[in-house]
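# Need coordinates for the following:
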Amino acid sequence: MKMNKRQLLASGVGLLAMGAMGGRVMAQTKPLRIAAIVQSLNTEYNVLWADAAKAHPAFKAGQAELTILDGRQDMLTQSNLFDTVITEKYDAIIFIPVDIDAGNDPIERAKAAGIPVFGSNTVVSNTSLYDAYINSNDVEAGELLAKAIIARAGPEAKVVILEGMIGQSAQVQRLQGIQNVLAANPGVTVIGQNSANWSRAEAITLMENLLTSHGSDIQGVLAENDEMAVGAIEAIRSYGLDPQSLPVAGVDGIHDALQAVKNGDQAMSILQDAHGQAQGAVDLALRKLSGASYTPAAKVWDVNGGSLAWEDGTSQHYYVPWLPVTRENVDTVLAE
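As a prediction, the model looks like this:
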């Protein structure tokens, strides 16, 4: 049976490659095995992350193997996947947790078994458990969202907030950032707020309900990710309003959101660098396993022309910068 890309990813097929690395990798008779336990593979951003991870030169070089395991947006599933990876004695784990608190215990079990764990994208509350982690500052993303909408809707605007899955670090921290800006802008009123679970379909329904309740009183939409932003725009259009008259902002920089920005239907998308976070996490894992002779491959690092300091791969935490995307720079972003 022929399998499509998502089925291959979800099945945890090991992905291999070709190239030279130093230290421990060169001494291996078998490739190092890394498991990436991700939130899910049902949103564009998560698939972008998985595609970037499997494209890391270490896997193409055949010096290491990657298995991507789908957590299906369920913490129990992720916990069970940790047990499988521990039993099969993988060399390292990259973890994108579903829940900010429930993700701590599986990491502790892996560490007790001698398997280092590296964070990427979303994080757990006890970040000291990670050997290292790389993500973007989600509090800052929330602040950028709120400032963008207030700049367009005005300091007395009535707004609604579409939240991600409750309990995920991105939901918690982006909301914190939004609240930081709202506290400094007391004239702005939140007239509706609920979770659409990062889902475009759920955002359509939620936005339809908000429009039914509040109609044209809504003057701005803060969506904690782009899937929900695009869903909100669809609902606004179906309600008979012009999306260009009701500013919507989101996070991730997925293709449909960037097109909406280009068309003027979405006020802003805050690009989250899936490539930098995914391949950066792989580099951190391989640096731990291979030793000081390891040379990182991700373009995000300053040693490869990027903006993020590599620091010999020994820091515990790295922040990948955000890129706000508006009509002024969207063509450049789409062309990359």
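# Every contact and neighbour count from this point should use C-alpha atoms.
Will do.
# Helices of the chain, residue ranges please.
Applying DSSP state H to the chain gives helices spanning 5-10, 23-27, 44-54, 57-60, 75-87, 104-112, 138-153, 169-183, 200-214, 226-238, 255-263, 274-290, 330-335.
# which residue is nearest the middle of this structure?
Closest to where the C-alpha atoms of the chain average out (Cα atoms, centre = their mean) is residue 121, at 4.4 Å.
# In contact with that one, which residues?
96, 134, 135, 136, 277 (Cα atoms under 8 Å, 6 or more residues apart in numbering).
# which one of those sits closest to residue 198?
residue 96 (14.8 Å; Cα to Cα).
# got the contact list for that closest one?
Neighbour list for residue 96: 36, 37, 38, 39, 119, 120, 121, 122, 123 [criterion: Cα under 8 Å, 6+ apart].
# what about 7 Å?
37, 38, 39, 119, 120, 121, 122, 123 (Cα atoms under 7 Å, 6 or more residues apart in numbering).
# Roughly how far does it sit from residue 130?
Using Cα to Cα, to the nearest Å, residue 96 is found at 12 Å from residue 130.
# shared neighbours of these two, which are they?
In terms of Cα under 7 Å, 6+ apart, residue 96 and residue 130 are both contacted by the residues residue 119.
# any idea what sits nearest residue 287, other than its immediate chain neighbours?
residue 294 (5.5 Å; Cα to Cα, 6 or more residues apart in numbering).
# And stretch 245-265, what's buried?
245-254, 257-262, 264-265 (16 or more other Cα atoms under 10 Å).
# Make sure residue 284 is actually in contact with residue 311.
No - using Cα atoms under 7 Å as the test, residue 284 is too far from residue 311 to be in contact (10.8 Å).
# and for comparison, fold this next one:
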Amino acid sequence: MKKKASLIICLLTLCCLLAAGCSKSSGKGKSSGGKINIMLTVSDGSDTFRANLADAAGKAAEEKGITLEVKDAKGSSETQMNQIKEAKDADVIICALCDAGTAQQMEALAGDKPIVFINSAPEEEYLQKDQYVYVGSDEAVAGELQAKYVLDQYASKDTLNIAIFKGESTHSATKGRTRANKAALEASGKTINYVYEDYADWSTDTAAKMFRQFLRTGQDVDAVICNNDSMAVGVVQAAEQEKLDLSKLPVLGVDATADGLDLIKKGKMACTIFQPAKGQGEEAVLAAQKLAAGESITSLSGAEKNGLYVWVPFEQVTSDNVTQY
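Below is the predicted model of the structure:
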């Protein structure tokens, strides 16, 4: 009888130990007081917006007592893959993809770790409810708001000559904003001529060089739409060097960076679209906190019910409201 009782006690002890081990390895239960570790890999830390995004995430994490390690992939998908592979201590990964097409590889390298994608959205087929999610702003809205500004400025004109400066070819924002620009412009019923369209890769210097080359062709242009403010700044610099009247040539950007806002105040840039880096960084950390605790992101402000997206709205900024930013 004593042997039988001892055997039962041993079995019960073994079960308890196994249960404790399983609980520890599952990664859940962080909401009960466990320290959350997040690794943020940013595609290019030298880019103003993405640097602001990482800074906002860092501040949000600090306020919540979350450990956040930030790594800069410096535009290299290979580097980013290695960063994710080596993130062994992270409970959740926040990833601003270098190439939106590499999401599936990043997920495979992350193992069972959840990923919050930011800034560059993967195709929806690579998202998974409350496991692989996206936090950002709807790029189509940015493109639509830019086009709306141009159409309002040229309401009485039947034909428009438009130049478009695009970001990196692999970035979802480049595709989404440009596609929406064109769709809204062409839906107006006006004749739209795209007199220039090329990738300036978010770069001020590249955009300035390209715009100077375009001006040498002698073609007329009614508006210059840029996928971000850095490129818009480059276009403005080139236009000033060529003594163009910027009050008659609307130059538009996205992000509402300090440089972009300053040019709007000076009347040298017409419009930017405020993409809240602070809001995106904060929401990414909140989403990561939910996933670390095994909870759904659907309770977050701006979250879709499908558990795949958390949206942070864009806002149009012009000389009429620039002082608010």
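# Residue 168 of structure 2: neighbour count?
Other residues near residue 168 of structure 2 number 18, with proximity taken as other Cα atoms under 10 Å.
# Not counting its neighbours along the chain, what's nearest it?
Per Cα to Cα, 6+ apart, closest to residue 168 of structure 2 is residue 201, 4.3 Å.
# How about residue 222 of structure 2?
Residue 222 of structure 2 sits nearest to residue 161 (Cα to Cα, 6+ apart), 5.2 Å away.
# follow-up on the earlier one: ok, residue 284 and residue 311 of structure 1, which is more surrounded?
Each of residue 284 of structure 1 and residue 311 has its neighbours counted (other Cα under 10 Å); residue 284 has more, 26 against 11.
# which position in structure 2 aligns with that one?
Matched to structure 2 by TM-score structural alignment, residue 284 of structure 1 sits across from residue 287.
# List the contacts of that match.
By Cα under 7 Å, 6+ apart, the contact set of residue 287 of structure 2 is residue 297.
# rerun at 10 Å
Residue 287 of structure 2 is in contact with 92, 94, 115-116, 130, 133-135, 281, 295-300, 303, 309-310, counting by Cα atoms under 10 Å, 6 or more residues apart in numbering.
# Could you measure from it over to residue 26 of structure 2?
For residue 287 of structure 2, the distance to residue 26 of structure 2 - Cα to Cα - is 19 Å.
# And for residue 11 of structure 2?
Taking Cα to Cα as the measure, residue 11 of structure 2 falls 22 Å from residue 26 of structure 2.
# so which of the contacts of residue 96 of structure 1 hold up in structure 2?
Of these, the ones still in contact in structure 2 (both residues aligned by TM-score structural alignment, their matches' Cα atoms under 7 Å) are 37, 38, 39, 119, 120, 121, 122.
# Tell me which of these fall in strands.
37, 38, 119, 120 (DSSP state E).
# Which residue in structure 2 aligns with the third one?
Per TM-score structural alignment, the equivalent position to residue 119 of structure 1 in structure 2 is residue 117.
# thought its match was touching residue 123?
No - Residue 117 of structure 2 is beyond contact range of residue 123, at 11.1 Å (criterion: Cα atoms under 10 Å).
# The two: which is more packed in?
residue 117 (26 against 13).
# on that earlier part again, ok, the residue nearest to residue 287 of structure 1 - how many residues close by?
Residue 294 of structure 1 has 21 neighbours, counted by other Cα under 10 Å.
# Check residue 136 of structure 2 too.
By other Cα under 10 Å, the residues close to residue 136 of structure 2 number 25.
# distance of it from residue 310 of structure 2?
7 Å.
# ok so, going back, going through the contacts of residue 287 of structure 2, which ones are buried?
92, 94, 115-116, 130, 133-135, 281, 295-298, 303, 309-310.
# From the residues you listed, which land in strands?
92, 94, 115, 116, 133, 134, 135, 309, 310.
# okay, the residues you listed in TSV with distance to residue 236 of structure 2 next?
Shown next, in TSV, are those (distance: Cα to Cα, whole Å):
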residue	distance to residue 236 of structure 2
92	41
94	34
115	38
116	35
133	37
134	33
135	31
309	35
310	34
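# Disregarding residues adjacent in the polypeptide, which is nearest to residue 256 of structure 1?
Per Cα to Cα, 6+ apart, closest to residue 256 of structure 1 is residue 230, 7.2 Å.
# quick one: what's aligned to that neighbour in structure 2?
Aligned by TM-score structural alignment, residue 230 of structure 1 pairs with residue 233 of structure 2.
# Longest helix in structure 2, please.
In structure 2, with assignment by DSSP H, the single longest helix is helix 2-26.
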